[in-house]
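Enquirer: with the sequence up front, the predicted model follows.
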Amino acid sequence: MATQMKSEQTIDDIIAQGMRDQIKWLHDHMARGLPRVGWKIGITDAVAQVKWGLSGPAVGALAGNCAFDFGADVPVREGAIIRGEAEISIRMREDVPEGCTLEKARAAIVTLGPAIELIDISKPGGDLATILSHSIFHAGVVFGDEFPPETLQQVEDYWPRAFRNGKAVRQPEPALIPEDLGALVMLVANLLPRYGESLKAGDRIISGSFVKPMIGEPGDTMKIDFGALGKVELRVVTKA
């Protein structure tokens, strides 16, 4: 459902409205017994940030009913327009408080691994509050194996590679690659307390895509190869 906007709202008002709706959606999910998964970094493209009046990336919640492990069949609703994104999953060793330093944010990372996020761009996208309310088009996430953080140092610049139905279709976009994963941890840790949440031990953060989104249709397989950081794969299926 689209969020009603008021013309006099500031960008901070708009973000707050969308985030309140998003966190309510997350808490409603958890109240129904769905697991807590973590968070996502979204709207990482500089052009999109300018369009929406943002000074940096946005944050979304990951849904407990559409988080899967390597090789999963990921169900999407009929009529969805699916795109797949190549990301790094960042798992927290400990709670990360608001106001933490960059050094503490880096130290709080216990493992890294490859991930594919599915987004559904048929969801409403006419205003920023609505986009935030549905967690920036979130439709699912699949996680690969996890590795010690220092493994990232072995990943060369030409990774990841993205494959659709076995064919290489995407390679890294330098402008999309985060400079410091610790800075993403800080972003999430500092934002969430404004809306009644916090970054907790065991939470995952997916980094935002390293590649341009790739098309995914029912029956398609998607694979991301991050070299030393491993691979992750899924198949898109229509919900029964």
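Expert: Yep, that arrived.
Enquirer: C-alpha only now, for contacts and for neighbours.
Expert: OK.
Enquirer: please, which helix or strand holds residue 186?
Expert: Following DSSP states H and E, one finds residue 186 within helix 181-191.
Enquirer: meant to ask about residue 85
Expert: Per DSSP H and E, residue 85 falls inside strand 82-92.
Enquirer: on the three-state scheme, the residue nearest to the spatial centre of the chain is what?
Expert: Note on the chain: the residue nearest the mean C-alpha position is residue 40, at 2.9 Å, using Cα atoms, centre = their mean. Under the three-state scheme (DSSP: H, G, I helix; E, B strand; the rest coil), residue 40 adopts strand.
Enquirer: let's bring in a second one:
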Amino acid sequence: MMDDATIEAIADELLEAGRSRVPIPRLTARYPEMTVEDSYAVQRLWRHRNEDAGRKLVGRKIGLTSRAMQQATGITEPDYGAIFDDMVLETGCSVAWDQYSHPRVEVELAFVLKKDLTGPGCTIFDVLNATDYVVPALEILDSRIEMADRTFVDTIADNAAMGAMVVGGNPVRPDAVDLRWISAILYKNQTVEETGVAAGVLDHPAAGVHWLANKIAAHRDGLKAGDIILAGSFTRPLWVSRGDTIHADYGPLGAITCRFD
């Protein structure tokens, strides 16, 4: 386990990288002994520093839950990060492209909870029972650490690469549709770039949510009523450039559009 001073120093580096938009050198190149637990310790301290600065925690993201994402990254275990209030954008928004480093977009579903969820022992049925509604969402991936050769350990410390999310479309109750068969078509500048089905996320988009509740229970943490949980991408990440327009068509669940300016 890394000592507290090193964890603090890394968290401070990441805070500064978020402000300056200059990614820091890869952590695993500088700290080859760094473990997954070390990374989550960095992330927790980074999160608390942000909360102390006035940002409000409104939910969590789950990453690397689909085969598409695992094959794109070479990583086979999910991870998670924090969502703050200023990360939640609405469809139709203009996104400041230079506010992010290496922005990419993913197609997801967001679960909004009406009850607390805590592990261990949380099941998919507990998740569905605790969910108020499910709504289409895009995740904007960011990177405060250099991209080249980064590992799972780097990504976790970097708040699981969470930049922002765009919410839109039609909210639905979790029993109103077959969540596994929700599908989406992702366009960039009127060209279809990716398609996907929500079952690509661990066979059911709610599966990542109960994984998360059980995972954070080890740190005496839980999910709260009102939390937004980004359940994981069912497409590969799509690189975006300044001026790109992104449109995600979820069929009966509506659509999300945003532009990177």
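Expert: Perfect, I can see it now. All figures in this text were calculated on a predicted structure; none of them were measured in a lab.
Enquirer: the helix holding residue 186 of the first structure vs strand 82-92, what angle?
Expert: Relative orientation of helix 181-191 of the first structure and strand 82-92, computed by axes from the mean of the first three to the mean of the last three Cα atoms, to 10 degrees: 90 degrees.
Enquirer: so how far is the helix or strand just after helix 181-191 of the first structure from its chain's centroid?
Expert: Using DSSP H and E, the helix or strand that follows helix 181-191 of the first structure in sequence is strand 204-206. Offset of strand 204-206 of the first structure from its chain centre (Cα atoms, centre = their mean, to the nearest Å): 7 Å.
Enquirer: show me what the helix holding residue 186 of the first structure is packed up against.
Expert: The helices and strands touching helix 181-191 of the first structure, judged by 3 or more Cα pairs under 8 Å, 6 or more residues apart in numbering; DSSP states H and E, are helix 102-107.
Enquirer: mean shift between the helix it packs on and the second structure?
Expert: Mean deviation of helix 102-107 of the first structure relative to the second structure after superposition (mean Cα distance after the TM-score superposition for the first structure): 1.8 Å.
Enquirer: whereabouts in the second structure does that helix align?
Expert: Aligned using TM-score structural alignment, helix 102-107 of the first structure spans residues 124-129 in the second structure.
Enquirer: buried stuff in the helix holding residue 186 of the first structure?
Expert: Neighbour counts over helix 181-191 of the first structure (16 or more other Cα atoms under 10 Å) mark 181, 182, 183, 184, 185, 186, 187, 188, 189, 190, 191 as buried.
Enquirer: name the nearest residue to the fifth one, sequence neighbours excluded.
Expert: Counting by Cα to Cα, 6 or more residues apart in numbering, residue 105 is the residue found nearest to residue 185 of the first structure once chain neighbours are left out, at 5.8 Å.
Enquirer: unless I'm mixing things up, the one you found is touching residue 186, no?
Expert: Yes: using Cα atoms under 8 Å as the test, residue 105 of the first structure is close enough to residue 186 to be in contact (5.9 Å).
Enquirer: tell me, how many residues neighbour the residue nearest to residue 185 of the first structure?
Expert: 23 (other Cα atoms under 10 Å).
Enquirer: just the helices in the second structure please.
Expert: Here the second structure has its helices, by DSSP state H, at 4-20, 27-30, 36-52, 67-73, 124-130, 152-157, 207-217.
Enquirer: what does residue 225 of the second structure align to in the first structure?
Expert: Here residue 225 of the second structure is matched to residue 201 in the first structure, going by TM-score structural alignment.
Enquirer: contact partners for the closest residue to its match other than its chain neighbours?
Expert: Once flanking residues are discounted, residue 201 of the first structure sits nearest to residue 94: 3.9 Å by Cα to Cα, 6+ apart. If you count contacts by Cα atoms under 8 Å, 6 or more residues apart in numbering, residue 94 of the first structure has them with 108, 200, 201, 202.
Enquirer: how many residues are close by residue 6 of the first structure?
Expert: Counted with other Cα under 10 Å, residues neighbouring residue 6 of the first structure total 9.
Enquirer: swap in residue 256 of the second structure?
Expert: A total of 24 residues lie near residue 256 of the second structure under the criterion other Cα under 10 Å.
Enquirer: what does it align to in the first structure?
Expert: Aligned by TM-score structural alignment, residue 256 of the second structure pairs with residue 232 of the first structure.
Enquirer: check the gap between its match and residue 126 of the first structure for me.
Expert: Distance, residue 232 of the first structure to residue 126 of the first structure, using Cα to Cα, to the nearest Å: 32 Å.
Enquirer: what's the counterpart of residue 236 of the second structure in the first structure in contact with, if anything?
Expert: Correspondence of residue 236 of the second structure to the first structure, assessed by TM-score structural alignment: residue 212. Taking Cα under 8 Å, 6+ apart, we find residue 212 of the first structure in contact with 85, 170, 172, 173.
Enquirer: which residues does the first one contact?
Expert: Put plainly, it is residue 85 of the first structure. If a contact means Cα under 8 Å, 6+ apart, then residue 85 of the first structure has 116, 117, 118, 119, 208, 209, 210, 211, 212, 213, 214 as its contacts.
Enquirer: top of the residues you listed by neighbour count?
Expert: Busiest of the contacts of residue 85 of the first structure [other Cα under 10 Å] is residue 116, holding 30 neighbours.
Enquirer: identify the residue of the second structure aligned to it.
Expert: Using TM-score structural alignment, residue 116 of the first structure sits opposite residue 138 in the second structure.
Enquirer: how about residue 189 of the second structure, what does it touch?
Expert: If you count contacts by Cα under 8 Å, 6+ apart, residue 189 of the second structure has them with 244, 245, 246, 247.
Enquirer: over to residue 175 of the second structure?
Expert: By Cα under 8 Å, 6+ apart, the residues touching residue 175 of the second structure are residue 128.
Enquirer: what's the counterpart of it in the first structure?
Expert: So residue 175 of the second structure corresponds to residue 150, using TM-score structural alignment.
Enquirer: against residue 232 of the first structure, how distant is its match?
Expert: 19 Å.
Enquirer: next one: residue 104 of the first structure
Expert: Using Cα to Cα, we find residue 104 of the first structure at a distance of 29 Å from residue 232 of the first structure.
Enquirer: for residue 208 of the second structure, which non-adjacent residue is spatially closest?
Expert: Counting by Cα to Cα, 6+ apart, the residue nearest residue 208 of the second structure is residue 231, at 5.9 Å.
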